[in-house]
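Enquirer: what would the 3D arrangement of this be:
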Amino acid sequence: MFRDNYFTTGIPFNQPINQKTADAKFQTSIRQRLTKSILSFNTFLDVTYTQKSFWDIYRTSLPFPDNNFNPGLSIGKPIIRNNQLKGIAIFSFEHKSNGRDSIDSRDWNYFSFSFTHFFNMRFSAEAKAWAGWIDKKENLR
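Expert: So this is what the prediction gives:
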């Protein structure tokens, strides 16, 4: 698992259930290591993918009015002290898009660096910084 995986829907209590008052949202996310071997500097390479979709499940044709696609590539380094995993540092490149073309297209790219410190088996803290850019002027509207 990479990010949260979920499916959620809801209905209004004070209105009838119809195509304008209720829908569903779900997200699927994976992380897959690309190599079995450890790379230089004790690092590893991962590919990531997250998809978030909004689904009009109460309409006859069950359309998806919006989908967000988020593939990425990351290199990570575990921080090990006294034979214990104390943290992990990850540098990533990600692309986020709605998958459409022309004037309906919405996308951007970003690099990020995150560090997670494991205090114990149940408690950790993460800091993340990112810098992004937009390729097309149409995305600025």
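Enquirer: for the rest of this, base every contact and every neighbour count on C-alpha atoms.
Expert: Noted.
Enquirer: quick one: Phe41 is in a helix?
Expert: Yes. Counting by DSSP: H, G, I helix; E, B strand; the rest coil, Phe41 falls inside a helix.
Enquirer: how near is the residue lying closest to it once chain neighbours are set aside to Phe119?
Expert: Nearest non-adjacent residue to Phe41, counting by C-alpha to C-alpha, 6 or more residues apart in numbering: Lys77, 7.9 Å away. Counting by C-alpha to C-alpha, to the nearest Å, the gap from Lys77 to Phe119 is 17 Å.
Enquirer: neighbour count: the two, which is higher?
Expert: Between Lys77 and Phe119, counted using other C-alpha atoms under 10 Å, the more crowded position is Lys77 (19 against 12).
Enquirer: shouldn't the more buried one be in contact with Asp46?
Expert: No. Under the criterion of C-alpha atoms under 8 Å, Lys77 is not in contact with Asp46, lying 11.2 Å apart.
Enquirer: now the end-to-end length of stretch 30-45.
Expert: End-to-end distance for stretch 30-45: 14 Å, by C-alpha to C-alpha.
Enquirer: measure the residue nearest the centre of the chain to Gln84 for me?
Expert: Central residue of the chain (C-alpha atoms, centre = their mean): Thr50, 4.4 Å from the mean position. For Thr50, the distance to Gln84 equals 30 Å [C-alpha to C-alpha].
Enquirer: quick one more, to check against the first:
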Amino acid sequence: MKRYKQALIILFFSTSLFANNINSLYEQALEYEKNQQYKEAMEIYKKIANLNKPQKKIEESISFKQTKKDSNTKKDFTSLKSKFFNKYLDKIEDKETSNTLEQVIIRDFGLYPYKTTYLLPVTYDTKEKDNRSQYETKFQLSFEKPLTYNIFGLNETISFAYTQKSYWQTSRESAPFRESNYQPEFFVTIPYKNDNSSLKGYKISFLHESNGQAEEKSRSWNRVYLESYFQYSNLFLIPRIWYRIPEKTSNDDNKDIEKYLGFGDLTFFYPYKKHTFELKLRNNLRLNKDNKGAVEFNWSFPLPSFLNIANSFGYFQVFSGYGDSLIDYDKEINKIGLGIAFTR
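Expert: Coordinates of the predicted model:
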């Protein structure tokens, strides 16, 4: 940056110093041309060209440095790995082997973020539970792998996705993982275009969810769901309804899960400048003493500039109700957490 400023100063003074001299030379050259003294005029034009060379070099230097700066700004992790492969590794003559090695090094397998991937180093549950600390770490990992596109002529995308949500008792001495929920799913997303409609698309999915534990701590269920996307300016409404696929009574770890989680949820999503706000509501729609539900609020916001972490955001989460995790589907949880989101 310092050299760039110095170059600008040099350019300014060089322009001032040469401007008058060049103008006078131009006038002299034009006078020669009027008098048909073309040889003398050409000599003057050569002098003007020579005078312009230092200035052009300065301009080229500035242009090169600015281009280099812009290039460095645009570099991402993928391009850095690509540079490593092309510059530092020995070349392999067999093209297929070279392509395989390039894919392994660059790790470009067409995986995309799905749900928000976040880390909440500290969460606090206001309700005490047996054999657990009220303080724990919570994180979620989620990715999507598109499989096919437009095979039905609807511009649809068929994808596989995987989401994992884990609860880590980092405040306890042995720091055990008390619970992890695993959600593999296959789904088709279909866009919808109509100038007079706020509906923008919908998704049909098969979703499995389980916690990988055994015996009395085992929890699992399978669902198919329909999700729709409505847009009203920069407010998005995302209603979802599901149907639980029945299981044999002997294999059902959570027979009454629908009593607590109901048959669907409604999400409000609102991006504003560099912030996103998400409110998810769920209710079993039982209008009596058995009414159960949940509210989850997520807010992502820019991190302080001194942290300088690319594509990452502050993340604040509040949950109140039933179904924060499978092991707690029938327990009321009031939890608050603060951390960082790596996708949104």
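Enquirer: just to revisit the earlier point, quick one, what contacts the residue mapped onto the residue nearest to Phe41 of the first structure from the second structure?
Expert: Aligning on TM-score structural alignment places Lys77 of the first structure opposite Ile190 in the second structure. The neighbours of Ile190 of the second structure, taking C-alpha atoms under 8 Å, 6 or more residues apart in numbering as the test, are 154-157, 201-203.
Enquirer: switch the cut-off to 10 Å
Expert: When contacts are counted by C-alpha atoms under 10 Å, 6 or more residues apart in numbering, Ile190 of the second structure touches 150, 154-158, 200-204, 228.
Enquirer: pull the distance from the longest strand seen in the first structure to the chain's centre.
Expert: Secondary structure assigned by DSSP state E gives strand 66-81 as the longest strand of the first structure. With C-alpha atoms, centre = their mean, to the nearest Å as the basis, strand 66-81 of the first structure stands 8 Å off its chain's centre.
Enquirer: can you check stretch 172-188 of the second structure too?
Expert: The answer for stretch 172-188 of the second structure is 21 Å, by C-alpha atoms, centre = their mean.
Enquirer: before we move on, back to that, mind putting the contacts of Ile190 of the second structure into JSON lines with neighbour count and secondary structure?
Expert: Formatted as JSON lines, the contacts of Ile190 of the second structure follow (neighbours: other C-alpha atoms under 10 Å; DSSP: H, G, I helix; E, B strand; the rest coil):
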{"residue": "Asn150", "neighbour count": "11", "secondary structure": "coil"}
{"residue": "Leu154", "neighbour count": "12", "secondary structure": "coil"}
{"residue": "Asn155", "neighbour count": "12", "secondary structure": "coil"}
{"residue": "Glu156", "neighbour count": "19", "secondary structure": "coil"}
{"residue": "Thr157", "neighbour count": "18", "secondary structure": "strand"}
{"residue": "Ile158", "neighbour count": "19", "secondary structure": "strand"}
{"residue": "Lys200", "neighbour count": "16", "secondary structure": "strand"}
{"residue": "Gly201", "neighbour count": "17", "secondary structure": "strand"}
{"residue": "Tyr202", "neighbour count": "19", "secondary structure": "strand"}
{"residue": "Lys203", "neighbour count": "18", "secondary structure": "strand"}
{"residue": "Ile204", "neighbour count": "18", "secondary structure": "strand"}
{"residue": "Ser228", "neighbour count": "20", "secondary structure": "strand"}
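Enquirer: ranges for the helices of the first structure?
Expert: Under the criterion DSSP state H, the first structure carries no helices.
Enquirer: tell me which stretches of it form strands.
Expert: 6-9, 24-33, 44-55, 66-81, 84-97, 107-118, 124-133.
Enquirer: buried ones in stretch 62-81 of the first structure?
Expert: For stretch 62-81 of the first structure, burial by neighbour count (16 or more other C-alpha atoms under 10 Å) applies to 67-68, 70-79.
Enquirer: that older thread, okay, and the common contacts of Lys77 and Asp46 of the first structure?
Expert: Shared contacts of Lys77 of the first structure and Asp46, counting by C-alpha under 10 Å, 6+ apart, come down to Ile90.
Enquirer: quick one: the longest strand of the first structure to the second structure mean distance?
Expert: In the superposition with the second structure, the aligned residues lie an average of 0.9 Å away from strand 66-81 of the first structure, counting by mean C-alpha distance after the TM-score superposition for the first structure.
Enquirer: just want the angle from that strand to strand 84-97.
Expert: Strand 66-81 of the first structure runs at 160 degrees relative to strand 84-97, counting by axes from the mean of the first three to the mean of the last three C-alpha atoms, to 10 degrees.
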